[in-house]
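In: can't give you the sequence, but here's the structure:
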């Protein structure tokens, strides 16, 4: 019986709890409550540069000095990444996690916890963006150009002949339409067709300002929402190939932008989260740090993730804030039309390597 009890504890230690979906639109924001985890809870650092949820439900945190995994209860730090700044995380399958750092690209085997350095060029390039397309193609944005993983090897793409130019300092990637990808860089917004290899660079200029440094981006319908390094958020109309300034977020360094239905959620470096209507361009609401214990831990928002009913907020020096789950945390296991363990006295079970379950 002790063996069964050990298996029972082990199983429930690794199971990710099922979150039941709850609406999280701007009208609900006054009722949001947050919990916060910091280095005292096991984080490697209180600066959270990126947040990624894998297909198993684990939350991965790229911090200023390491890689952490949060299972809803505990934080695990991967000491193999100790001292490295993590900028971006992605997965191409159920085993490998691709991690972009200040010291190159790394591949983590989640079955064995083994880490492998991935050679992109002759140098250990700083990797700011790791992106997986809808077809499973891996794109890696570095400080010296774009790398595309094809046939077990990386192909380098430069925009212009000078790898050291600001246009080749890639900061973000999203997938557009018809083989087109959009990339932000320190030298402008890049439109790149992966099949033809053709590219075009866009910068913003009016009578008062010139903007070429873009820090992040999000795509919604026919518009790109672009974070800048000091001029707030710009909107790029793809059909018109024209920029406009979002007057609701026209100042400051924008570190993260996500889309939620018809809303643009903007993580600012000092003013919390601003929620903008995509249809009107007006601010709907805001999430800010206050003296309340259940508020977000900082107004310097570096990363955002919205998945189902959960909102995750990575900050500068404040750690990670997240909305706790609503509804039941557990469901009864059943296999459609064949098996249902409801009202059964289950005394032991085992999940074998290929996923088969003995109950």
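Out: Good, I have the coordinates. No experiment lies behind these values; they were computed from the predicted model shown.
In: make it CA atoms for all contacts and neighbour counts henceforth
Out: Fine.
In: Against residue 310, how distant is residue 325?
Out: According to CA to CA, to the nearest Å, residue 325 and residue 310 sit 7 Å apart.
In: oh sorry, the question was meant for residue 272
Out: Applying CA to CA, the value for residue 272 to residue 310 is 17 Å.
In: next one: residue 280
Out: 25 Å.
In: Looking at those two, which is more packed in?
Out: More crowded of residue 280 and residue 310, by other CA atoms under 10 Å: residue 310, with 19 against 10.
In: okay, pairing it with this:
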């Protein structure tokens, strides 16, 4: 009887696998063939770098294995048949088109049915792109290893963050009109760095661009190095955002800072990777613990941001991996990625969404200490 039971079980597994494959074929045939997508129940299984939700409620994930779209029930690998590139950032523009930044293959434009690949051959500053940003006039900015490119729908204009010597030190103001003609001077004191981490247009129309070294403010004519109250530049800032009140937040090598136009406030000195403001005005960050080996997701309570010691809730997925892609979904849940796992946090429970997280992880498996820092 046991032998018959084992045979029966194997037959059931075989039927299930055939049924599953046929179901996937059916779903795939309903998709647009020009986009050459692959539908899977597994979802991403490599490092997640960016997460966004589109106007229709779908969740898009940039990973080392491609761009995935999650519709609430299944994952679709949008780029698997187009390229093997690793992706770093996602943007849905005001027209509903998508832009995907890759780490070596340029930028991919996707209108829902077909792709177009922009590279240095088309005028892009560099094929290694880290961030994408749409400004108020609809221009798309691409920041990466070779500076920043601004695309107006027809052509690219490139800017390189080159540093020059003044009488005593490096100049703090660089004229944009002569930017490309300035020699790339290297000294023992500083090495120029053209890698752009973040781009932001504030409510006054000024642009903020962070490099692996300084942060620059661009008023349309000149680039000025942004300095703190002590006259020191902010180094290796990974994220710049403007909150609902018009404050500028910077997260990077020097920790988490807020600038209200006059006053600087430092919230932590530990390295901060990403900064995000939710609908309630809470500030979320990803940061490294003092040991540098584990990462945490932190929420700074909006009501306490003016306090000397604001209230902070910390979430530690215990994966030992970097945390990327914070965003708030339409239902108020916070999503983030760590390693190859996509997580959803409802304020009490952290749940892995893709199949690589098998069960819902409760607070005894994640750290949820409320503390002040």
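Out: Sure, I can see it. Computed from a prediction, not measured in an experiment: that's the story for all the values here.
In: Can you give me the TM-score here?
Out: Overlay of the two chains. TM-score (TM-score structural alignment, normalised by the length of the first structure): 0.66; 277 aligned residues with a CA RMSD of 3.4 Å.
In: And residue 130 of the first structure? What does it align with in the second structure?
Out: Using TM-score structural alignment, the equivalent of residue 130 of the first structure in the second structure is residue 132.
In: For that match, list the residues it contacts.
Out: By CA atoms under 8 Å, 6 or more residues apart in numbering, the residues touching residue 132 of the second structure are 89-91, 99-101, 140-143, 199.
In: Let's see that with 10 Å instead.
Out: With contact taken as CA atoms under 10 Å, 6 or more residues apart in numbering, residue 132 of the second structure is in contact with 88-92, 99-101, 107, 140-144, 148-150, 197-200.
In: for residue 116 of the first structure, same thing?
Out: Residues near residue 116 of the first structure by CA under 10 Å, 6+ apart: 80, 98, 105-109.
In: Pull out the buried positions in whichever strand or helix holds it.
Out: For residue 116 of the first structure, the host element (DSSP states H and E) is strand 114-118. Residues of strand 114-118 of the first structure classed as buried by neighbour count (16 or more other CA atoms under 10 Å): residue 115.
In: how close does it sit to the second structure?
Out: Superposed on the second structure, strand 114-118 of the first structure shows a mean distance to its aligned partners of 3.3 Å (mean CA distance after the TM-score superposition for the first structure).
In: Under the alignment, what does residue 258 of the second structure map to in the first structure?
Out: That one, residue 258 of the second structure, aligns with residue 235 by TM-score structural alignment.
In: what about that match, which helix or strand?
Out: Assigned by DSSP H and E, residue 235 of the first structure falls in strand 233-237.
In: Give me the helices and strands touching that strand, please.
Out: Here strand 233-237 of the first structure touches strand 214-220, strand 223-228, strand 242-245, going by 3 or more CA pairs under 10 Å, 6 or more residues apart in numbering; DSSP states H and E.
In: Now do the helices in the stretch 1-150 of the first structure.
Out: Along the stretch 1-150 of the first structure, counting by DSSP state H, counting those that start in this stretch, helices occupy 2-14.
In: which stretches of it form strands?
Out: Under the criterion DSSP state E, counting those that start in this stretch, the stretch 1-150 of the first structure contains strands at 35-37, 48-53, 59-63, 67-70, 75-78, 86-91, 96-101, 104-109, 114-118, 127-132, 138-142, 145-150.
In: want to try a markdown table for the ones you listed, with distance to residue 12 of the first structure as columns?
Out: Shown next, in a markdown table, are these (distance: least, CA to CA, whole Å):
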| stretch | distance to residue 12 of the first structure |
| --- | --- |
| strand 35-37 | 22 |
| strand 48-53 | 19 |
| strand 59-63 | 17 |
| strand 67-70 | 15 |
| strand 75-78 | 16 |
| strand 86-91 | 24 |
| strand 96-101 | 23 |
| strand 104-109 | 22 |
| strand 114-118 | 24 |
| strand 127-132 | 31 |
| strand 138-142 | 33 |
| strand 145-150 | 37 |
